[in-house]
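Colleague: Okay, sequence plus prediction incoming.
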Amino acid sequence: MDRHLSGSQLARLLAIDPDARPYYRVLARTVRSLVLDGRLPVRVRMPAERHLAEALSVSRTTVTSAYDLLREQGYLESRQGAGSWTALPDASSLGADNPWLAGEDDGLLPLHSAAPSATSALPGAVAAATDRYPRYALGMGYDPVGIAPLREAIAARYTARGVATRPEQILVTTGAQQAIHLVTTMLLSRGDPMLVESPTYPHVLGLARTRGARIVPAGVPDEGWRDLDLLTSAMRQSAARLVYVIPDFQNPTGHLMDDAARAALTAEARRYGTTLVADESWGELAIDEGARAAPLAAFDTDGRVITIGSASKLWWGGLRIGWIRTTAATVRRLAMLRASVDIASPLFEQLVVAALFEGIEESRAERARLLGVSRDVLAAELAVRMPDWSFTTPRGGGSLWVRLSGPSATALVDAAACHGVRLAPGQWFGVDGTLEGRLRLPFTQPPQVLVEAVRRIAEARLRGAYGIRPAEPLTPSL
């Protein structure tokens, strides 16, 4: 027989603070949390909108808006004349209400994003690019592999960091995300195994699912890559064609892979015939003295390491310029592949980044100073207000990977949003809903923003079960 809930049953289960605003979003978030933690089973028929509105003493429009939002997110399915049932969204979708997709004008403190604001060098670089821009007017205006000055600057930076590189080995892309997309498209076919760290950069999981790859997660230990056994044994057992790693201030853990581990990893990849894709987008953001390592490609002897870099973390995400370092032959293959996407990256932004490379050491010093202050402030505030949480303070990067003491990150994210803070739960960074007890807290915001955000999170924790009063056990009607 069909399982269903009455309006009064669901209202008791929800137990939402009547002062929560906007109420329809809080209602939708609370239902979503109940589904995710199993208190509201999948395929339970929800009460009619008017019945739930009466039970909650709100307007029917409010409930209708909440149901509409749940349908958009994939947590509710409806059929005309038959009602609505709880559901789980497709695994390949992050959901319509994912905070990453939220606009900047929603008034919430954006602790869901680790993107820093623009460096002070940006205005000067924009002025320099403006002066140089007219020189390109007599040409086509685009180059599929990137303009020569930028490729030369990127190649020179790799050479200075210990891995000799020619401009022909660089492909400029429209952000690191496009770089990852091009590489996975070139290397992966449907059903191929792709090995990723767990946790990892969430958008890579989406790309892998889009390609139809079989995702193979390998856990990153709390102490980092001192022991590569989990990674290398997964490489061997899965026969993965591609391994995606973030060796520099790993997102979200902040771990830095040392030179010995990099050498061992490339040797294992050579042994098993695997291609390593090293995302070094955070590579220039060392905070502590001596927190540096050679690029992973410095340990490569046969062209199996493909390196991805980006201007977004060191200088500014709005530039949308990334790059790929690989063999010259692979650059040509990737340039042909991108022709179906956008042909080339915007000229003006490339000129801006080329100008920024001229003062890269100054930008690195500025980032290290500002991020260091914010990191220490965030760590200190958490120690005072949430002493039961644990984390390892990273030597660089942009975030803390926090282990919560209870209940779930999903519930905390919902409660924090009601207190004006957007958070990134651990599930975003894991495979198949794992890492529920984790939270990524970036320190890319100014110290005063972080202090206020932690205060609000602490306030959300004090209000019962993360802002939702204890609910009665669910016993659906039969």
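Modeller: Right, received. Where do you want to start?
Colleague: contacts, neighbours, all on C-alpha from now
Modeller: OK.
Colleague: Quick one: classify Thr200 as helix, strand or coil.
Modeller: Under DSSP: H, G, I helix; E, B strand; the rest coil, the three-state class of Thr200 is coil.
Colleague: Excluding chain neighbours, give the residue nearest to it in space.
Modeller: Phe429 (5.1 Å; C-alpha to C-alpha, 6 or more residues apart in numbering).
Colleague: for Arg440, same thing?
Modeller: Closest to Arg440 by C-alpha to C-alpha, 6+ apart is Trp401, at 4.8 Å.
Colleague: try this one next to it:
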Amino acid sequence: MTSQVRGGQLARLLGQWHALPGRRRSPDYAALAAAVRGLLADGRLPLGVRLPAERELAEALRISRTTVTAAYRELRESGHLNSRRGAGSWTMLPGGHRVASSGLWTPQDDLDMIDLGIAALAAPPELVPATRAATEDLPRYLGSAGYHPTGIIELREAIARSYAERGLPTSPEQIMVTNGTQHALDLVLRLALAPAGSVLVESPTYPNALAALAARRARIATHGLALDAGWDADLLLASIRQSRPRLAYLIPDFQNPTGHLMPVDLRERVVGAAHAAGTDLVVDESFVDLPLDGTPVPPPTATFDRHSRVITIGGMSKPYWGGLRIGWVRASAPQVQRLAAARIGVDMSSPVLDQLVAVHLLADAATIVAARRTQLAHQRDALLAALAERLPQWRVAVPRGGVTLWAELDGPVSSALARAAEEVGVRLAPGPRFGLDGTLERFLRLPFTLPAADLVDAVHRIAAVRYDLDRAGRPQWREPSVIA
């Protein structure tokens, strides 16, 4: 079935496209086409989606149909739109582009791009010896078919031990190994969320989680996080009690993208509220291993669970390497078995060799993760210093862990800034990617996973284009004349 975006939906995504700073004196149709390309570039508008009819979009935007017709024509000419008479227009990948490691499309000649759209580190040096050791272990598994829907026992035991060391007794039967944290979330949603089910998420939150929920056609409600304070406990608990969502997806440990850390008492109260409301909590612990500056990490949210309401997902992408597609689900043993049964129709199991590599990396976790924390703290401080020097008007809360800064800009220019930065070799993830319907234009996520020199260079380029946005002319928007 072809997915379609309605006129009102696209209008919300476009936001104040006609008044964005940085819009130079160009025809209205060109500005509209550029805004649609921006939505495609940062993933808010997927490929292969049918756009609204010209008349419908014109009515939603309150502009002339002629403007929309010209904008669609320009998008067809640039390769972003494929139209068939009488059938509609679909977004498409323009020629000369490829799907990048972020999952978004990008020009094929962008290899020198400073990519701040990805919040992940390069592989640690320990990966190579761990892989060699894993190949020596592999023959023990070659006599079987190699399918382990819940994961090989060695890895499940290692993951269970890591939870026990954090104060949460866990058995291997409570662990299912997946192909990354995103895969873990997808499987949990398949099991626990019916199509069009209600879900509560933080705002901002992880864009790929929003994409997974959209694929289930979930009805999403949001709880807004403050830049400095994070969660408002009373509002969060009230949202759960009053709306009684089927699921709540939370990132309590160095939240992506804000870096906030949920306090102990709120974790306990959230679990209690979820039980009373009949809500399952999906807790994403992707960043739990990355506290910075000696920040103590509270006990796992599942510590307070007495009714199997908390399903925890995690993985090795952030502290180790994204190319090692190892994630996991921690839940009750019966829930794990139901997840395994659901998984059979999806991908059977995770690669045995990758799992053996993970076993060896986890055995050396203390050394590897300590080095990661030192590296990230240095890069974070370099990024903060560069922002303070070149963009002092931006507000940034210093994260106590994780890999990202969440910056409040000096105006609702996030999407315009991302488009301008692309022209000077910096890829950004604008704020609206982390929310719904074009909100969060005043915010920008900045990961500090690249070398410090690259981060400083990127800030200098961003500051230059931000200055150019202010210098650009701001034409007055004119409503189309009504001719009787």
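Modeller: That came through, no problem. Only a predicted model underlies this, so the values are computations on that prediction, with no experimental measurement involved.
Colleague: The residue nearest to Thr200 of structure 1 maps to what in structure 2?
Modeller: Residue pairing (TM-score structural alignment): Phe429 of structure 1 is matched to Phe434 of structure 2.
Colleague: returning to that earlier point: look up which helix or strand the residue nearest to Arg440 of structure 1 falls in, please.
Modeller: strand 399-403 (DSSP states H and E).
Colleague: Beyond that strand, next helix or strand please.
Modeller: helix 409-418.
Colleague: Check the gap between Arg422 of structure 1 and Ile246 of structure 1 for me.
Modeller: 25 Å (C-alpha to C-alpha, to the nearest Å).
Colleague: brain fart, Ala409 of structure 1
Modeller: Ala409 of structure 1 is 24 Å from Ile246 of structure 1, by C-alpha to C-alpha.
Colleague: what do you get for Gly107 of structure 1?
Modeller: Counting by C-alpha to C-alpha, the gap from Gly107 of structure 1 to Ile246 of structure 1 is 32 Å.
Colleague: between these two, who's got more neighbours?
Modeller: Ile246 (27 against 10; other C-alpha atoms under 10 Å).
Colleague: aligned partner of the more buried one in structure 2?
Modeller: Using TM-score structural alignment, Ile246 of structure 1 pairs with Ile251 in structure 2.
Colleague: Can you get me a residue count around the nearest residue to that match once chain neighbours are set aside?
Modeller: With sequence-adjacent residues excluded and distances taken as C-alpha to C-alpha, 6+ apart, Ile251 of structure 2 is closest to Asp284, at 4.9 Å. Using other C-alpha under 10 Å, Asp284 of structure 2 has 27 other residues around it.
Colleague: repeat for Val126 of structure 1
Modeller: Neighbours around Val126 of structure 1, by other C-alpha under 10 Å: 18.
Colleague: quick one: contacts for it?
Modeller: Val352 (C-alpha atoms under 8 Å, 6 or more residues apart in numbering).
Colleague: what are the ranges of the strands in the stretch 351-484 of structure 2?
Modeller: For the stretch 351-484 of structure 2, the strands defined by DSSP state E, counting those that start in this stretch occupy 395-396, 404-408, 426-427, 429-430, 443-447.
Colleague: Tell me which of these sits most buried.
Modeller: strand 443-447 (a mean of 26; mean count of other C-alpha atoms under 10 Å).
Colleague: what angle sits between that strand and strand 404-408?
Modeller: Interaxial angle, strand 443-447 of structure 2 versus strand 404-408 (axes from the mean of the first three to the mean of the last three C-alpha atoms, to 10 degrees): 160 degrees.
Colleague: What span of structure 1 is strand 443-447 of structure 2 aligned with?
Modeller: With TM-score structural alignment as the criterion, strand 443-447 of structure 2 aligns to 438-442.
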